[in-house]
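In: following is a predicted model, sequence given first.
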Amino acid sequence: MPLILLASSSPYRRQLLERLHLPFAHQSPDIDETPLPGESPRALVERLARAKAAALADQPAPTLIIGSDQATAIDGEILGKPLTHERAHQQLARASGQTLVFHTGLALLDSRTGECRSEVVDFQVRFRPLDAATIDRYLLAEQPYDCAGSFKAEGLGIALFDAMQGEDPTSLIGLPLIRLAALLREAGLQVP
């Protein structure tokens, strides 16, 4: 059985991958995540997911390397991790009352063959109207400054939404487990 390596420093992706009950290691890939000129969010996340997996492809043992990346955009601007309270407040104020599509890129690179399979899983979130006081209360309670979109759907962030729609709710957290489990089965692993 090949080793599984998650090409990510994200604790959220590690927590998600643990749900599959497969032993894995994780390592942070060192790649430039800057969008290319004119690159769409969908193209960006697929390119970055593949690049993250490829950055760790030189493994001594047969390894399945998982790369993932996520992005959304408002008015053509790709939202990244806010890192500060002020930027998170701005992101949520812009999302207020809108429906955003979160694109999560997923790649699985098999070091035995060099084959890399990738895809993008979309998930829609309709934000309820949010006033400044609501945004501040949420941000102070959960401090999601390391999360694209400035919320944690697996936590209190769910209270910011009117509705969610998509095939795989784990894609919203950053690692689409339904598709990943299918890719791992196609690579010969038994899940579960």
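Out: Everything's here; your move. This structure is a prediction, so every number in the text was calculated from the model and none was measured. Numbering: from 1, shown residues only.

In: could you use CA atoms for every contact and neighbour count after this?
Out: Fine.

In: separation between the residue sitting nearest the centre point of the chain and Q190?
Out: Central residue of the chain (C-alpha atoms, centre = their mean): G174, 2.4 Å from the mean position. Distance of G174 to Q190, computed by C-alpha to C-alpha, to the nearest Å: 22 Å.

In: touching, H103 and V121? I think so.
Out: Yes: judged on C-alpha atoms under 8 Å, H103 makes contact with V121 at a distance of 5.9 Å.

In: gap between A159 and F151?
Out: 10 Å.

In: out of the two, which sits in the more crowded spot?
Out: When A159 and F151 are compared for neighbours, F151 comes out ahead with 25 against 14, by other C-alpha atoms under 10 Å.

In: tell me the secondary structure of the nearest residue to A181 once chain neighbours are set aside, please.
Out: Closest residue in space to A181, ignoring its immediate chain neighbours: V191 at 6.3 Å, by C-alpha to C-alpha, 6 or more residues apart in numbering. Under DSSP: H, G, I helix; E, B strand; the rest coil, the three-state class of V191 is coil.

In: adding another structure so you can compare the two:
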Amino acid sequence: MKPLILASTSRYRAELLNRLRISFSSAAPEVDETPLPGDLPAQLAQRLAAAKAEVIARQHPGSWAIGSDQVAELNGQPLGKPGTREAACRQLAAMSGHEVLFHTAVCVSDGTTRHQASDLTRVRFRTLQSAEIERYIDAEQPLDCAGSFKCEGLGITLFEAIENSDPTALIGLPLIQTARLLRLAGYQLP
């Protein structure tokens, strides 16, 4: 079987991929993640996932690469990773009491053949008080997470409901789809 490379240095994605008990390495894809004019959030996630997989597949001929990307959408507008405490506070305050869509795309490519899939997760945030937002951000420091939360941790306390077809998608890598794509690429998974 060809070597498998996760086109990401995200510890969250690596932890998820480890669940499949398949050998892989990780590499940082150098991809410009700036939205193109007219990019809808779902299209942006799909384009970036494919770009990440393609870059790594071309750098490592004879390997398969997994690229993934997630774009949060509030009222039709994409939300990025906050990067700072202040930006995280603003994001969570804006999402308070609203439904936010999370588009998570995955692509498996060997540079010639490409398999893609995506997942849509709907997250309904409960109404959040400023003090709750600040306590949460100070506790988990979700500055590198789209949407400013970690659903696998305390972030779950911010929600009224989560609706999706793959519970791992919200963390950053939809494993149900990833496993399907890896089987298409010839990997044997239980």
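Out: Alright, I've got the coordinates. Computed from a predicted model, the values in this text were never measured in an experiment.

In: TM-score for the pair, please.
Out: For this chain pair, the superposition-based TM-score is 0.97 by TM-score structural alignment, normalised by the length of structure 2; 190 aligned residues with a C-alpha RMSD of 1.1 Å.

In: coming back round to it: what residue of structure 2 matches up with the residue nearest to A181 of structure 1?
Out: Here V191 of structure 1 is matched to L189 in structure 2, going by TM-score structural alignment.

In: so its match sits right up against L20, yeah?
Out: Yes: between L189 of structure 2 and L20 a contact is recorded at 7.4 Å, counting by C-alpha under 8 Å.

In: list the contacts of G166 of structure 1.
Out: By C-alpha atoms under 8 Å, 6 or more residues apart in numbering, the contact list for G166 of structure 1 reads D122, F123, Q124.

In: contacts only, for the equivalent of I173 of structure 1 over in structure 2.
Out: Matched by TM-score structural alignment, I173 of structure 1 corresponds to I171 in structure 2. Applying C-alpha under 8 Å, 6+ apart to I171 of structure 2 gives the contacts Y12, R13, K150, C151, E152.

In: to what extent does stretch 100-107 of structure 2 diverge from structure 1 after superposition?
Out: Its matched residues in structure 1 lie on average 0.6 Å from stretch 100-107 of structure 2 after superposition (mean C-alpha distance after the TM-score superposition for structure 1).

In: which residues in structure 1 does that stretch align to?
Out: Stretch 100-107 of structure 2 corresponds to residues 100-107 of structure 1 when matched by TM-score structural alignment.

In: which residue ranges of structure 1 form helices?
Out: Assigned by DSSP state H, structure 1 shows helices spanning 11-18, 41-55, 85-95, 132-142, 170-173, 177-186.

In: pull out the buried positions in the first one.
Out: Same thing as helix 11-18 of structure 1. For helix 11-18 of structure 1, burial by neighbour count (16 or more other C-alpha atoms under 10 Å) applies to R13, R14, L16, L17.

In: Serialize the helices of structure 1 to a markdown table and add fields for distance to M1 of structure 1.
Out: Below are these laid out as a markdown table (distance: least, C-alpha to C-alpha, whole Å):
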| stretch | distance to M1 of structure 1 |
| --- | --- |
| helix 11-18 | 17 |
| helix 41-55 | 19 |
| helix 85-95 | 42 |
| helix 132-142 | 39 |
| helix 170-173 | 25 |
| helix 177-186 | 11 |
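
In: roughly how far apart are the nearest residue to E167 of structure 1 once chain neighbours are set aside and G105 of structure 1?
Out: Nearest non-adjacent residue to E167 of structure 1, counting by C-alpha to C-alpha, 6+ apart: F123, 7.3 Å away. Here F123 of structure 1 is placed at a distance of 11 Å from G105 of structure 1 (C-alpha to C-alpha).

In: what's the answer for L130 of structure 1, then?
Out: Remark: distance between L130 of structure 1 and G105 of structure 1 (C-alpha to C-alpha) = 28 Å.

In: give me the more crowded residue out of those two.
Out: Comparing L130 of structure 1 with G105 by other C-alpha under 10 Å, the one with more neighbours is G105, at 29 against 17.

In: circling back: residue contacts, the residue nearest to the centre of structure 1?
Out: Applying C-alpha under 8 Å, 6+ apart to G174 of structure 1 gives the contacts Y12, R13, S68, D69, Q70, T104.

In: one more time with 10 Å, if that's ok
Out: 10, 12-14, 16, 68-71, 102-106, 147-148 (C-alpha atoms under 10 Å, 6 or more residues apart in numbering).

In: for these, which one is nearest H85 of structure 1?
Out: Closest approach to H85 of structure 1 among the contacts of G174 of structure 1 (C-alpha to C-alpha): C147, at 11.8 Å.

In: can you report how many residues neighbour the aligned residue in structure 2 for the closest one?
Out: Superposed on structure 2 with TM-score structural alignment, C147 of structure 1 falls opposite C145. Counted with other C-alpha under 10 Å, residues neighbouring C145 of structure 2 total 21.
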